[in-house]
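In: just need the structure, nothing else, for what follows:
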Amino acid sequence: MIVMDQGENKSQPPQVPQEPAQNSETPEEGNAKKVELEELPPFEVVEGSRIPASSFKFQFKNVEYSSGRNKTLLCYTIERGEGQVFRGYLEDEHVSAHAEEAFFSNVLPQFLTSGPVRVTCYVSSSPCITCAASIARCLRKNKTVKIRLVVARLFQWEESEIRGALRGISSAGCQLQMMKSADYSHVWQNFVEPDIVLNEEGEAEQNSEAGDFIPWEDLEENSLYYEEKLAEILR
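Out: All right, here's what the predicted structure looks like:
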């Protein structure tokens, strides 16, 4: 989700296969294909409390060209009155269900029954047009909600419609920021779990990366690059 990488297809709907005009298959072949289609996994959004370290490092890396990073990870903190804090994360399993839209349409409304709510979302890339509309709609309907969206990369930021969508959620009251080292460390400590590996005896053990977050070499440089682009968009 980033500077125009064609491998990232966040906002494109899945293609529906068309039935061929002529069917040259035997009945057995046709039945086999029907069974295969029925066994495909459903479109869904995965929810949890902790992200595997390897997944976090790959999906949240703020590189300019994000080949293969075709899903969105969203880590959220919801704060309500009397010190109540709720945390979790969502990720896209397929392109038809985006983590941001699922969170703002299905998860967050469960916490809006009474009193003000403060929401912070750390997202691997900025929202597409549809997800931005869900965020703006949530803010318009719920005046006591404060939302801060902290993103690792900007999704297709050169597209005029995407730029307009980002300005739209900003004008609706969403605080939009790029992730910096401190944000990565916060997510690492609160939302990431060390990868489990097998030793020579086949026993599970934690990877040695269970300590503090170690930033990659160009993290701050890339963050500043995106920060300048975001300021340009919201100007």
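
In: C-alpha only now, for contacts and for neighbours.
Out: Will do.

In: and stretch 65-78, how far from the chain's centre?
Out: Its chain's C-alpha centre and that of stretch 65-78 lie 3 Å apart, by C-alpha atoms, centre = their mean, to the nearest Å.

In: please apply the same query to stretch 151-169.
Out: Averaged C-alpha coordinates place stretch 151-169 at 14 Å from its chain's average position (C-alpha atoms, centre = their mean).

In: what does that stretch rub up against?
Out: Applying C-alpha atoms under 8 Å, 6 or more residues apart in numbering, the contact partners of stretch 151-169 are 1-5, 60-64, 122-129, 132-133, 135-136, 176-179, 223, 226, 230, 233-234.

In: quick check: end-to-end length of it?
Out: Its first and final residues considered, stretch 151-169 spans 14 Å by C-alpha to C-alpha, to the nearest Å.

In: now the second one, please; I'll put the structures next to each other:
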Amino acid sequence: MRSIYPKTFYSNFKNLEGYWPKSTRLCFEVETWEDGSFLDYQNGVFRNQLYPGHAELCFLDWFHEKVLFPDEIQCPDAQYHVTWYISWSPCFECAEQVARFLNEHENVDLSMSAARLYLCEDEDERGLRDLVAAGAKVAMMAPEDFEYCWDNFVYNGGWDFPYWKKVRRNYGRLQQQLDEILCMYPNTFDFNFQNLNSYGRKSTFLCFEVERWKDGSFLDYQNGVFRNQLYPGHAELCFLDWFHEKVLFPDEIQCPDAQYHVTWYISWSPCFECAEQVARFLNENENVYLSISAARLYLCEDEDEQGLRDLVAAGAKVAMMAPKDFKYCWDNFVDNGGWQFTYWKNMRRNFSSLQQKLDEILWD
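Out: Below you'll find the predicted structure:
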């Protein structure tokens, strides 16, 4: 399908709150380049089908057959720049298949702009993070993107694009929500990571870095942010679930000689249940080294202190976040808009007090 009708575009792409069209429309552009020279351009529209399924999978099926391997011949030196304007962000299953496709085809880069966020399951957020980890650029459709689609993918009869009410406000709200899923907004970071009183800070955010080494040589680096989900639970368990599936056993194959250096900057120290699962994971995977720096101590139950001691016994390094750690997170995990990190009042004093308390738990 090359274009869609105005009514179809409006009914599928409006970014209104509480608006739930059941199907997905995907407007795409593919540019083919080789050795810095432009070769070809294709565009069109896909929608959900019984087979192969959602619009994203319809695109992958077409792209693999008609672009990557036309007449079963691949152009090995070609680079493909793919752009999607999609009415719903991908569900978890589609996101995983797209991420797998990008990891298998390093000559394909994907930029994706969605009209609305599809977040029916907690794992849908993880799917978006996996897309970014695979190299995709993910954003919400701005008003200018809707106009671009109107001009290039809609039978518009020559009419100018009529913006609907609150299109820009809804875009800003959705983009902020997406930013909080993929990284963090400054307000989200400030509220959740300040080492002040715990009032209202009920969730846990975990900023992570993973370095993979083999025989003393650095192989690769990944980072990101997790937060509490209904499944698999607290941010620590979300990380373990991701790490086991995407790092230790990608495509169900383990790299037995690899060493993994993992760093966490976490808004709350782990509760007892999470600490026990992390300690068990470290004991079962001796090639994984974990350093944890926490903004605040979670000590709601007496056993929470034992959980911290068990982490150390399993080989984890556990400390409180120092002022330099907060700045590091601001620079590397926060969508800070280029603003410098602002130290809050009593940050260093609170760090010293919390570190002393932690030392008493671990070593006294």
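
In: so residue 270 of structure 2 sits right up against residue 236, yeah?
Out: Yes. Counting by C-alpha atoms under 8 Å, residue 270 of structure 2 touches residue 236, with 7.4 Å between them.

In: any idea which element residue 87 of structure 1 lies in?
Out: Using DSSP states H and E, residue 87 of structure 1 falls within strand 84-92.

In: can you pull out the helices in the stretch 101-250 of structure 2?
Out: 123-133, 143-153, 167-182, 186-193, 235-242 (DSSP state H, counting those that start in this stretch).

In: so the third one versus helix 186-193, what angle?
Out: In terms of direction (axes from the mean of the first three to the mean of the last three C-alpha atoms, to 10 degrees), helix 167-182 of structure 2 departs from helix 186-193 by 40 degrees.

In: and if you look at the first one?
Out: Helix 123-133 of structure 2 and helix 186-193 are oriented at 110 degrees to each other (the same axes, to 10 degrees).

In: does anything pack onto helix 123-133 of structure 2? Which helices or strands?
Out: helix 92-104, strand 137-140, helix 167-182 (3 or more C-alpha pairs under 8 Å, 6 or more residues apart in numbering; DSSP states H and E).

In: swap in the longest one?
Out: The criterion is 3+ C-alpha pairs under 8 Å, 6+ apart, and the helices and strands that helix 167-182 of structure 2 contacts are helix 123-133, strand 137-140, helix 143-153, strand 217-227.

In: and of the ones you listed, who's closest to residue 11 of structure 2?
Out: Residue 11 of structure 2 lies closest to helix 143-153 among those, at 12.7 Å (C-alpha to C-alpha).

In: equivalent range in structure 1 for the closest one?
Out: Mapped onto structure 1 using TM-score structural alignment, helix 143-153 of structure 2 covers no residues at all.

In: what's that helix packed up against?
Out: Checking 3+ C-alpha pairs under 8 Å, 6+ apart, helix 143-153 of structure 2 ends up next to helix 6-13, helix 167-182.

In: quick one: the longest one to helix 143-153, angle?
Out: With the same axes, to 10 degrees defining the directions, helix 167-182 of structure 2 sits at 100 degrees from helix 143-153.

In: do the same with the shortest one
Out: Using the same axes, to 10 degrees, the direction of helix 6-13 of structure 2 lies 140 degrees away from that of helix 143-153.

In: equivalent range in structure 1 for helix 6-13 of structure 2?
Out: On the basis of TM-score structural alignment, helix 6-13 of structure 2 is assigned to no residues in structure 1.
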